[in-house]
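In: Return atomic coordinates for the entry below.
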Amino acid sequence: GENGEDNLDSSKVAIIGPGRLGTALAYKLGRDDKKVTIYYHDAELCRVINKEHLNPKHLTDDLGRLSGGKENVPKLPSNVSATNDLERIVEENDFIFLAVTVNRLPELLNYLKQAISKRKGNTCFISPIKGLASDQKTKELITPSQIINNNLFDLSRKYKIVCIGGPFFDVDIALGKPVCVTVAGSKKMSKVVRSEIIRCDRSELTSW
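Out: Got it, this is the predicted structure:
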């Protein structure tokens, strides 16, 4: 398409926010042989994730309980790495999961704005963000997608948003159990995200 939608590279994916869901997605996308880069602002946590291939802050304890002890927790695949360099993540990835809470989103978009404006190609944001927030000006309740559009309004030609939703549990995604995913966005980008990024044609994720 004219906006460069056709040539986005789906072999690599960035995940901003290594909380429970971000970490679970890293397991899933890593198993699918994607080159996955997790962004976290804390360099020390990134170092530990890269060394241990586990996230010490999120999900590991729960996975340990489910798999009969910490020593049985599956490691993050070797094609998953963590970095605290946000600009590099934006520069190198066409697909970016925004795995942050709705109240952290405006602050994150502030940081992302410059990097997105400098990028040559298009970016597809994949948002699993739940909940509503009140608009800073009107105080009306707005969705995460509206927050993204409000914050990046002058860059609207440079990105697309695809929303994904449950009902699913992050531990199930991490362990590769079947879950249901809803995908919403422009028809074309939703199809790309469904078939190439979260790969719903496999046994793990069924899409509606």
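
In: Every contact and neighbour count from this point should use C-alpha atoms.
Out: Fine.

In: who touches the strand or helix carrying Thr23?
Out: Using DSSP states H and E, Thr23 falls within helix 20-31. Contact with helix 20-31 is made by 15-16, 36, 38, 55, 58-59, 76-80, 97, 99, 170-171, 173-176, 197-198, as judged by C-alpha atoms under 8 Å, 6 or more residues apart in numbering.

In: Any of these buried? List them.
Out: Buried by 16 or more other C-alpha atoms under 10 Å: 15-16, 36, 38, 55, 58-59, 76-77, 79-80, 97, 99, 170-171, 173-176, 197-198, out of those.

In: a strand runs through Ala14, doesn't it?
Out: Yes. Counting by DSSP: H, G, I helix; E, B strand; the rest coil, Ala14 is located in a strand.

In: did I read that right, Ala184 in a strand?
Out: Yes. Applying three-state DSSP, one finds Ala184 inside a strand.

In: what residues are up against the closest residue to it other than its chain neighbours?
Out: Spatial nearest neighbour of Ala184, excluding adjacent residues (C-alpha to C-alpha, 6 or more residues apart in numbering): Cys163 at 5.1 Å. By C-alpha under 8 Å, 6+ apart, the contact set of Cys163 is 126-129, 145, 182-185.

In: could you redo those as JSON lines and give each row distance to Asp85 and neighbour count?
Out: Output for these, formatted as JSON lines (distance: C-alpha to C-alpha, whole Å; neighbours: other C-alpha atoms under 10 Å):
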{"residue": "Ile126", "distance to Asp85": "19", "neighbour count": "26"}
{"residue": "Ser127", "distance to Asp85": "20", "neighbour count": "21"}
{"residue": "Pro128", "distance to Asp85": "22", "neighbour count": "23"}
{"residue": "Ile129", "distance to Asp85": "22", "neighbour count": "20"}
{"residue": "Ser145", "distance to Asp85": "24", "neighbour count": "19"}
{"residue": "Thr182", "distance to Asp85": "30", "neighbour count": "17"}
{"residue": "Val183", "distance to Asp85": "29", "neighbour count": "23"}
{"residue": "Ala184", "distance to Asp85": "29", "neighbour count": "19"}
{"residue": "Gly185", "distance to Asp85": "28", "neighbour count": "16"}
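
In: Following up with a second sequence; could you model it the same way so I can compare the two?
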Amino acid sequence: MKQKIAVLGPGSWGTALAKVLVENGHDVTIWGREVDQIAEINQQHTNQHYLPDLLLPLELKAEYDLKTAVTGADAILFVVPTKAIRSVAAQLVAVLDTKPVIIHASKGLEQGTHKRISQVLMEEIPADKRQDVVVLSGPSHAEEVAVRDITTITAASKNLKYAEYVQQLFMNDYFRIYTNDDVIGVETGAALKNIIALGSGAIHGLGFGDNAKAAIMTRGLAEISRLGVAMGADPLTFIGMSGVGDLIVTCTSVHSRNWRAGDLLGRGHNLQEVLDNMGMIVEGVSTTKAAYELSQELNVEMPITETIYKVLYEGADVQEAAKLIMLRDGRSEKEF
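Out: Okay, here's the model as predicted:
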């Protein structure tokens, strides 16, 4: 059934997801704040800064007025940076004329509160203004989805009826959606894998090989699981799409901006130089701070996250930090 969908955030991932929805026959409007970017999407049918040389569907509409973008929407998809989620949600409430399903495909933890994105959305958008909040996450690069590479991700909601609704919105012959009722696990895996991707990139930048990369991914997954379970997640979620799946794709590809940022850190660039070079949000940087603080609150041991935190926020030398983490006391692999 054709649905009217507003996509909030015309970055690479928001644009790629909007393209999927249009190709599935839905009426899609993408909203953003940059007038020139909105004009480019409408007139040139491109979004060159985020997805160079990709021709977008003629049916995709772009809008910089939020009220116009969401009028009559059956579903609203948030794909804005984590730091903007709360403010955009507050703006949305003031202009809603329907009771839509709220979907988010952003990955991070809110600074200060350490809350998951769905928690922020539920706080800002009252229950009488929405149907449900569904998380859309998994191993996916926008650059590959945009050219119809085979991709599988997860739609998560405590109410599987709404996860299945999102599944039906997005499913086609190159984009497959699985459902899950573990919202905490899916969001935690999505956020924390960006931290490990920074470390994986740094390992590459330092010149270490595949052994080291395998080590940081495997032990990184152990950290993600420990914190996730402490937050109430199902441990089985972390061996699924939004756990090990997302970790693999983010820790091994030059498409990953977190991996690229880590690679630059490993090559000796300081954090500000890295962020200036990237030109886009690197969610793993802020997530490292939030996850480190949360691990301290919950008394969860996360040595890789702590090491990356010290490199990012305390000026620790990345090569020395890699050496020190290897010299930690020996322990059983089965310790959780």
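
In: May I have the TM-score of the superposed chains?
Out: The TM-score (TM-score structural alignment, normalised by the length of structure 1) is 0.79; 176 aligned residues with a C-alpha RMSD of 1.6 Å.

In: What does the residue nearest to Ala184 of structure 1 correspond to in structure 2?
Out: Using TM-score structural alignment, the equivalent of Cys163 of structure 1 in structure 2 is Val135.

In: Next, find the distance separating its match from Val186 of structure 2.
Out: Separation of Val135 of structure 2 from Val186 of structure 2 (C-alpha to C-alpha, to the nearest Å): 8 Å.

In: my read: Lys35 of structure 1 touches Asp9, true?
Out: No. Taking C-alpha atoms under 8 Å as the definition, Lys35 of structure 1 is not a contact partner of Asp9, at 10.8 Å.

In: These two: which is more packed in?
Out: Lys35 (20 against 15; other C-alpha atoms under 10 Å).

In: ok, for the more buried one, nearest residue in space, not its chain neighbours?
Out: Using C-alpha to C-alpha, 6+ apart, the closest residue to Lys35 of structure 1 is Lys12 (4.4 Å).

In: The one you found contacts Lys34, correct?
Out: Yes. Checked against C-alpha under 8 Å, the pair Lys12 of structure 1 and Lys34 is within contact range at 5.1 Å.

In: so stretch 193-211 of structure 2 matches what in structure 1?
Out: Against structure 1, stretch 193-211 of structure 2 falls on no residues (TM-score structural alignment).

In: In helices, which of the buried ones among the contacts of helix 20-31 of structure 1 fall?
Out: 170-171, 173-175 (DSSP state H).

In: Which one of those residues is nearest to Leu112 of structure 1?
Out: Ranked by distance to Leu112 of structure 1 (C-alpha to C-alpha), these are led by Asp170 at 25.3 Å.

In: ok, back up a step: give me the common contacts of Val135 and Val186 of structure 2.
Out: Shared contacts of Val135 of structure 2 and Val186 (C-alpha under 8 Å, 6+ apart): 154, 156.

In: Give me the nearest residue to the equivalent of Thr143 of structure 1 over in structure 2, chain neighbours excluded.
Out: If you follow Thr143 of structure 1 across to structure 2 using TM-score structural alignment, you land on Arg116. Among residues not flanking Arg116 of structure 2 along the chain, Leu109 sits closest, at 5.1 Å (C-alpha to C-alpha, 6+ apart).

In: correct me, but the one you found touches Ile117?
Out: Yes. Between Leu109 of structure 2 and Ile117 there is a contact under C-alpha under 8 Å: 6.5 Å.

In: So those two - more neighbours on which side?
Out: More crowded of Leu109 of structure 2 and Ile117, by other C-alpha under 10 Å: Leu109, with 30 against 27.

In: Map that one across to structure 1 for me.
Out: Residue pairing (TM-score structural alignment): Leu109 of structure 2 is matched to Leu132 of structure 1.

In: was I right about its match contacting Val102?
Out: Yes. Between Leu132 of structure 1 and Val102 a contact is recorded at 7.0 Å, counting by C-alpha under 8 Å.

In: what residues do these two have in common as contacts?
Out: Pro144.

In: Helix, strand, or coil at Gly64 of structure 1?
Out: Gly64 of structure 1 ends up helix, using three-state DSSP.

In: What is the equivalent residue in structure 2 for it?
Out: Per TM-score structural alignment, Gly64 of structure 1 is not aligned with anything.

In: Now do Gly64 of structure 1: how many residues are near it, please.
Out: When neighbours are counted by other C-alpha under 10 Å, Gly64 of structure 1 comes out with 15.

In: how about the strands of the stretch 1-150 of structure 2, start to end?
Out: Secondary structure of the stretch 1-150 of structure 2 (DSSP state E, counting those that start in this stretch): strands at 4-8, 27-31, 61-63, 75-78, 101-104, 133-137.
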